[in-house]
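Novice: just coords:
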């Protein structure tokens, strides 16, 4: 199933997406008679989905997806991890080898934005870059899990654009500010449950900017694979329900690439990962 966090007018809600139709929280409540929580995170991670799961076949998907705004699927994740150098070709573009242990950057949750939202480029950023990434959504609290336990801990998958201000990155000598600015983590458009993704390590992934292909690759090129990433991270810290783990990007970003350009105000970015939908955002500049 695909679960979206939605904006209905000015009211936040959520629903199950099927094609271009939605079974909203309100429809699910009416159909099942179960008084569901108002937030998607509570529905997914606190037992409510399991409560109604065997009663969802009768849903009619009464409304069109286009009637809603689509928000970042997790409102307040405890942690947002982004892996660096996890694709050999992207690492080699920076004269590095992919490491055997996760090299992580933490993004603040204030960086999140949803499908259709603007990526806001502050005036002090001159080299704005894009990175399509497969993101894992943790569905159960875990610590020191093996690869099998890691697979069971993943609730589902989504797309994350690890937006990066390269000039800030190299000026600071580290990544946190360059990747942590507001709107620098577009995410979505929804969460696809793990049972619908046969092999997260073999998904086609693309980025287009203004209709032109920039990244065209596959998650098969990851160095540390998804379940192994979760296992390795859990050996260092407790993973919590709603954590987002973004697994790195392949080559094709603007950094060190003579065939690509950094983003500018007005650029339209379209990222797609096989089976997970399309994440669309537009860059908006701010005045000096």
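Specialist: Perfect, thanks for sending it. Bear in mind the structure is a predicted one, so any value in this text is a computation, not a measurement. Numbering: from 1, shown residues only.
Novice: CA atoms for contacts and neighbours, from now on please.
Specialist: Noted.
Novice: excluding chain neighbours, what is closest to the most centrally placed residue in the chain?
Specialist: The residue lying closest to the centre of the chain (CA atoms, centre = their mean) is residue 160, at 3.0 Å. In this structure, residue 160 finds its nearest non-sequential neighbour in residue 187, 4.5 Å apart by CA to CA, 6 or more residues apart in numbering.
Novice: try this one side by side with the last:
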């Protein structure tokens, strides 16, 4: 089953995306739907008799308002090698805010002082049941399904300190979608092709079987220290081929089109806009503070 969140008349609406139809659901978005304990039955029943909607929908992020967005870095063996890092013993985690998410075809705009905008194609897991200190088996059973993400990263701001938050959290810079494919229909552990293209050129070509920590391991680990709720999103990392690893490093430019293609899920198509602005947002080097 394929679920999505559509923009309709100034609001959002959860939908079931069938082969030849799109069926509305009585929920504002997929996250709200997943909060209902019988969400799967509700969606399947809607397919049987609900009126269709136009197929050419304006899709929002598949989960627009998760309570948590948790991301894993350095999680593909090939990417770890290209960055010259050791294989981690524990997941390298960081968080995003919900308003970093944007739709699967939305324009991503960053100011021109946000230098080094880079692509990161990712598989994302969406939580379908509450998780707290879950075992691996419990975490696997709680995955509602899978979607694609592009963790667009402003490298210059990511490197201000050892904490990645600023470069990973610019507003509306994380496309998520186009749909959620339920876990019973797709198995990333068996290997799904994950590809990123910039203006038609393939820059990343990965396989989800190359993950060091798979989604079940990540959700179990994360739930050990913070509870996860239905609709929460976990980005599982990016394969080799990011622009920062090229010599010289490569960045996205105004007018570029970035496509993330996840086998079995669909394609994110993201036009890039670099906005000229006079604002000097970079605080520059910290002033030296004398010892007391």
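Specialist: Perfect, thanks for sending it. What you see is a predicted model; the values in this text were computed from it and never measured.
Novice: rewinding a little: and whichever strand or helix holds the residue nearest to the centre of the first structure, how far from the second structure on average?
Specialist: For residue 160 of the first structure, the element it lies in under DSSP states H and E is strand 154-161. Strand 154-161 of the first structure differs from its equivalent in the second structure by a mean of 0.7 Å after superposition (mean CA distance after the TM-score superposition for the first structure).
Novice: mind listing what's buried in that strand?
Specialist: Neighbour-count burial for strand 154-161 of the first structure flags 154-161 (criterion: 16 or more other CA atoms under 10 Å).
Novice: for these, give me a markdown table that also has distance to residue 2 of the first structure.
Specialist: Shown next, in a markdown table, are these (distance: CA to CA, whole Å):
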| residue | distance to residue 2 of the first structure |
| --- | --- |
| 154 | 14 |
| 155 | 11 |
| 156 | 9 |
| 157 | 10 |
| 158 | 10 |
| 159 | 13 |
| 160 | 16 |
| 161 | 19 |
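Novice: all strands for the stretch 151-292 of the second structure, in order.
Specialist: 153-154, 174-182, 193-198, 201-207, 233-235, 257-262, 266-275 (DSSP state E, counting those that start in this stretch).
Novice: with distance to residue 241 of the second structure added, can I get those in JSON lines?
Specialist: Below are the strands of the stretch 151-292 of the second structure laid out as JSON lines (distance: least, CA to CA, whole Å):
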{"stretch": "strand 153-154", "distance to residue 241 of the second structure": "14"}
{"stretch": "strand 174-182", "distance to residue 241 of the second structure": "18"}
{"stretch": "strand 193-198", "distance to residue 241 of the second structure": "9"}
{"stretch": "strand 201-207", "distance to residue 241 of the second structure": "5"}
{"stretch": "strand 233-235", "distance to residue 241 of the second structure": "17"}
{"stretch": "strand 257-262", "distance to residue 241 of the second structure": "13"}
{"stretch": "strand 266-275", "distance to residue 241 of the second structure": "17"}
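Novice: residue 69 of the second structure: which of those is closest?
Specialist: For those, the distance to residue 69 of the second structure is smallest for strand 233-235, at 4.9 Å, taking CA to CA.
Novice: post-alignment, the closest one versus the first structure, mean distance?
Specialist: Looks like 0.5 Å for strand 233-235 of the second structure (mean CA distance after the TM-score superposition for the first structure).
Novice: contacts for that strand, please.
Specialist: By CA atoms under 8 Å, 6 or more residues apart in numbering, the list of residues contacting strand 233-235 of the second structure from outside reads 63, 66, 68-72, 122-127, 149, 215, 219.
Novice: let's go with 7 Å and repeat that
Specialist: 66, 68-72, 122-127 (CA atoms under 7 Å, 6 or more residues apart in numbering).
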